[in-house]
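Undergrad: below are the sequence and a predicted model for it; my questions follow.
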Amino acid sequence: MYLSHTRAADTHRTRRPGRSGGRGGGAGPGRRIPGTVLALGAVSLLTDASAELVTAMLPLYLMYGLGIGYLRLGALDGLYTGATALFRLLGGWAADRLGRPKALAVTGYGLSALTKLALPAAGTSASAIGALVAADRTGKGIRTGPRDAMIAAAVPDGALGRAFGAHRAMDTCGALLGPLLAFAVLLAVPGGYDTAFLVSFCLAASGVVVLVCFVRPDPRPGTPAPAAPAGATPPRVKLLAAALSPEVRRCVLAAGLLGLVTVGDMFFFLAVQQRAELPVRALPLLPLGTALVFMAAAAPLGRLADRVGRWRLFLGGHGVLLAAYLLMPAAPVGWLLPVLALALHGLFYAATDGVLMAHVAPSIPAGARATGLAAVQTAQALARAGGAVAFGGLCAVVGLGPAFTLYAALLATAIAVSARLGPRRTTP
């Protein structure tokens, strides 16, 4: 994330006064969440509220408004997941190479905000909606690596699970508010999609303002990158080599393998709605159950990961997702299915999302951290995009229930393989 490893080490020593003193004087390491993490959490809260306000309406609008089938929904779900992938890697690499993670984060958040203004012009065109979703996800891809690198730089390694858990809890609070706002807007203005898009833009723009005004600037602004000595390996090769250590490469492989057998959220919520025979109008509210559990569990599970091992908890989270998949074809119709399925879905995200980043971050030098974190996220996003498209095609052939049964078997296999790809010893 900084311009050289020497510079990164100097900054690291300056910003971390010692594990005995921690932050805020007297508090042990990790006892207090730094202001940088809280500010980035507020940015994510506003941005996620903006994004989820829109995406909460998409399955309802696409399936029951435009009448698209499972295969096209799978393609759009894959696009939603995968459009971030390559731009995650580009954003992380640029943040490390330029030493400007905050500037890259502002660019990504700003792009996502601008797409909300263009959504009303898309009308009922699924292609235009897909293009704007891709642009929004591109912004997410650009900002994710730099943002996570700033979080990792703000706390000692032993408190990374706590810091990422706190950030993800605030992020998920926004995901919880988004569907509520969508429901409230459409209740107040029936058919008022344009109004919802305007509210979404205002929230996203507010997040950009918070980022610009309240997140600390990049270290040593204005310092030029050192020139490489004659005959030296090009900086980008050094950067990638530093970021992709053997342990990081194993995480990339495991994250990709597990991502291939992870069902997209659109399909998960659609399956809950259909299997429980809920009214169609309830579909935009289902993400609230996942978000509520995620928000409540992210910080406690982040602290637990610091104690029991982050990789162990990451795999355990996928075990929870496996249980949710098995519910789909087996659970009786009624209120119990959505309660259990959404609770398990939220626990899965709480045990995996920030925990994976907290596990990987200590294995990457500070000067290459945004690139390394983005590499893991890119592998995961690409795999999940492919998995969403494949799941859509499978549903079109065999239906939702049998498709979930097959994916449950594949997920169990992927968990077993990933356990062998984990660290040679359990690390906190």
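TA: That came through fine.
Undergrad: please count neighbours and contacts with C-alpha atoms only from this point.
TA: Will do.
Undergrad: now residue 394, nearest residue through space, not along the chain?
TA: Nearest-residue entry for residue 394: residue 403, 6.1 Å, with adjacent residues in sequence omitted and distances by CA to CA, 6 or more residues apart in numbering.
Undergrad: list the contacts for that neighbour?
TA: Residue 403 sits next to 391, 394-395 when contact means CA atoms under 8 Å, 6 or more residues apart in numbering.
Undergrad: could you do residue 91 as well?
TA: Shown here is residue 91, whose contacts under the criterion CA under 8 Å, 6+ apart are 104, 141-146, 371, 374.
Undergrad: out of the residues you listed, list just those in helices.
TA: With helices defined by DSSP state H, the entries of these inside them are 104, 141-146, 371, 374.
Undergrad: quick one: which of those residues is most hemmed in?
TA: residue 145 (36 neighbours; other CA atoms under 10 Å).
Undergrad: structure B:
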Amino acid sequence: MYLATTGRRDAPPAPSGARRRVSRTVLALGAVSLVTDVSSEMVTAVLPLYLVVGLGLSPLQFGFLDGLFHGATALVRIAGGQFADRAGRAKTVAGFGYALSACSRLGLLLAGGAAAGIAAALAADRLGKGIRTAPRDALISLNSPPDGLGRAFGVHRAMDTTGALLGPLVAFALLWATADAYDAVFVVSFAVGLVGVLLLVAAVPADAPRPPRPRGNGRPRIEGSRAAGRGPFATGPAASRAFRRLLAATALLGAATVGDAFLYLLLQRRYDLAVTWFPLLPLGAAAVYLLLAVPAGRLADRFGRRRPFLYGHLALLAGYGLLLLAPEGGTGAAPVLVVALVLALLGVFYAATDGVLMALAGPLLHRERRAGGLAVVQTVQALARLVAATGFGAAWTLWGPGPALALALAALAAAALCASRLLPRTDTAPPDTPSQDSASPASPASPAPPPAVPSEGFSS
């Protein structure tokens, strides 16, 4: 069986209306992500201001912590994905990650102003995110038809972004009601995070039992792999040319992507935005992301996922250029227009790349290695963004925000050009491993599998 098919090959085709529906598991995971994002974005919205303005950290120190916030969980991502694959416990692994992230909010509360305590709390939060992301995305991928992956991830990301919209609003209300008491934000964030964990336990179906392993070598062999099961880098998907090209493109683009927090700080400093309004900046990007996530996913399913992924980075490039060329200060409509356009382009970037990248990588991975393979993609992206955040913070400290942003713009333009040549032009689906859906004792021989569905052009 190929990953471009679902169920048994002799099963009747699903009605067109049914194929368009998103599964209950995807909707349940979307609800969990919505609640969890309310919790996490409450902290994310105030964190740059808390660290740079409240605690007086330099841009270089903040760049390091921001990089840690996004990229210091590489090995944990891989370990979480591999464990979910081997044990067949994707829901359990994801639940542990959600719980760890919720508890990290208390770490921020207890750390006070100590940089070491703040770093530890941020590391715990990212550990939780690193553990849960790949198993969660694997559940979405495995519970969706291959020609509807873009739509499924788009629906999930739209629900997730709804939480990203509500989180800063809650943080803004708390700061306004408590006279800038950050502790109140951390406490409420912890409580909301626990609600997300309980929702996962109650609403997401339990992990399906794994099919019995065949006798003999004790492990189903993945075609094209000399050492199946030894790790994500030794399996067939990681060794495939298309998967390697995808990883290389992801690394290049991630290393040239400035963190959102830096863009918000640049906007705040350039236009002297009031501290009270700072937590609302992410709302602009989140609103555009929410509106475009599902349409971008549907377009990716219909016309191919490679082009939206590239176009999203071009939108981010336009945002960098606008922020670099726009005059500082000023009054009237001009500053408002610049802020709105930069936030809108940031939202377009996420709508066209976040879920689309997972939909692009999913068909390149075997079912039995889906979580581990997606963890590899996420790890490469996270490590690249760690380099980008630290490098941008260092450039800002040494040369100022303008030259640092110009350097980031040039780097992203070069990375996008290279990625346009590296990204695979088709969704190549390797032969799947034996499973309950693909083989049964009553049918030892199966007909030859159909060819994989190409990503460019219309989906069948």
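TA: Sure, I can see it. Remember, predicted model here, so these are calculated numbers, not experimental data.
Undergrad: hang on, the earlier thing: which position in structure 2 aligns with the residue nearest to residue 394 of structure 1?
TA: Using TM-score structural alignment to pair residues, one finds that residue 403 of structure 1 aligns to residue 404 in structure 2.
Undergrad: now do residue 212 of structure 1
TA: The equivalent of residue 212 of structure 1 in structure 2 is residue 201 (alignment by TM-score structural alignment).
Undergrad: same thing with residue 319 of structure 1?
TA: Across the two structures, residue 319 of structure 1 finds its equivalent in residue 314 of structure 2, going by TM-score structural alignment.
Undergrad: how about the contacts made by its match?
TA: Neighbour list for residue 314 of structure 2: 349, 413, 416 [criterion: CA under 8 Å, 6+ apart].
Undergrad: also residue 78 of structure 1?
TA: Under the criterion of CA under 8 Å, 6+ apart, the contact partners of residue 78 of structure 1 comprise 264, 384-389.
Undergrad: quick one: residues contacting the residue lying closest to it once chain neighbours are set aside.
TA: Nearest non-adjacent residue to residue 78 of structure 1, counting by CA to CA, 6+ apart: residue 385, 3.9 Å away. Each residue near residue 385 of structure 1 by CA under 8 Å, 6+ apart is listed here: 77-82, 260.
Undergrad: kindly recompute the last result at 6 Å.
TA: Going by CA atoms under 6 Å, 6 or more residues apart in numbering, residue 385 of structure 1 touches 78, 81-82.
Undergrad: from those, pick the one nearest residue 208 of structure 1.
TA: When the contacts of residue 385 of structure 1 are ranked by distance to residue 208 of structure 1 (CA to CA), residue 81 comes first, at 22.2 Å.
Undergrad: residue 121 of structure 2 maps to what in structure 1?
TA: Aligned partner of residue 121 of structure 2 by TM-score structural alignment: residue 132.
Undergrad: helix, strand or coil for its match?
TA: In three-state terms, and counting by DSSP: H, G, I helix; E, B strand; the rest coil, residue 132 of structure 1 is helix.
Undergrad: any idea how far the residue lying closest to residue 147 of structure 1 once chain neighbours are set aside is from residue 9 of structure 1?
TA: Here the nearest residue to residue 147 of structure 1 in space, its sequence neighbours aside, is residue 105; by CA to CA, 6+ apart that works out to 6.2 Å. Taking CA to CA, to the nearest Å as the measure, residue 105 of structure 1 falls 22 Å from residue 9 of structure 1.
Undergrad: next: residue 102 of structure 1.
TA: As judged by CA to CA, residue 102 of structure 1 and residue 9 of structure 1 stand 19 Å apart.
Undergrad: between the two, which has more neighbouring residues?
TA: Regarding residue 102 of structure 1 and residue 9, a neighbour count based on other CA under 10 Å identifies residue 102 as having more, with 22 against 15.
Undergrad: could you pull out the helices for the stretch 1-150 of structure 1?
TA: With DSSP state H, counting those that start in this stretch applied, the stretch 1-150 of structure 1 shows helices at 5-15, 35-55, 58-59, 70-82, 85-98, 101-122, 126-153, listed in chain order.
Undergrad: so the second one aligns onto which residues of structure 2?
TA: In the comparison with structure 2, helix 35-55 of structure 1 aligns to the range 24-44 (TM-score structural alignment).
Undergrad: mean distance, the matching stretch to its aligned residues in structure 1?
TA: When structure 1 is superposed, stretch 24-44 of structure 2 averages 0.7 Å from its matched positions, counting by mean CA distance after the TM-score superposition for structure 1.
Undergrad: which contacts among the contacts of residue 385 of structure 1 does structure 2 share?
TA: By both residues aligned by TM-score structural alignment, their matches' CA atoms under 6 Å, the contacts of residue 385 of structure 1 still in contact after alignment to structure 2 are 78, 82.
Undergrad: can I get the contacts of residue 385 of structure 1 in CSV with distance to residue 307 of structure 1?
TA: Putting these into CSV (distance: CA to CA, whole Å) gives the following:
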residue, distance to residue 307 of structure 1
78, 35
81, 31
82, 32
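Undergrad: closest one of the contacts of residue 385 of structure 1 to residue 188 of structure 1?
TA: In terms of CA to CA, no member of the contacts of residue 385 of structure 1 lies closer to residue 188 of structure 1 than residue 81, at 30.6 Å.
Undergrad: the closest one maps to what in structure 2?
TA: Pairing criterion TM-score structural alignment: the partner of residue 81 of structure 1 within structure 2 is identified as residue 70.
Undergrad: find the nearest non-adjacent residue to that match, please.
TA: Using CA to CA, 6+ apart and skipping residues adjacent in sequence, the residue nearest residue 70 of structure 2 is residue 382, 5.9 Å away.
Undergrad: the host helix or strand of the one you found against structure 1, how far on average?
TA: Applying DSSP states H and E as the criterion places residue 382 of structure 2 in helix 370-399. For helix 370-399 of structure 2, the mean distance to aligned residues of structure 1 following superposition is 0.6 Å (mean CA distance after the TM-score superposition for structure 1).
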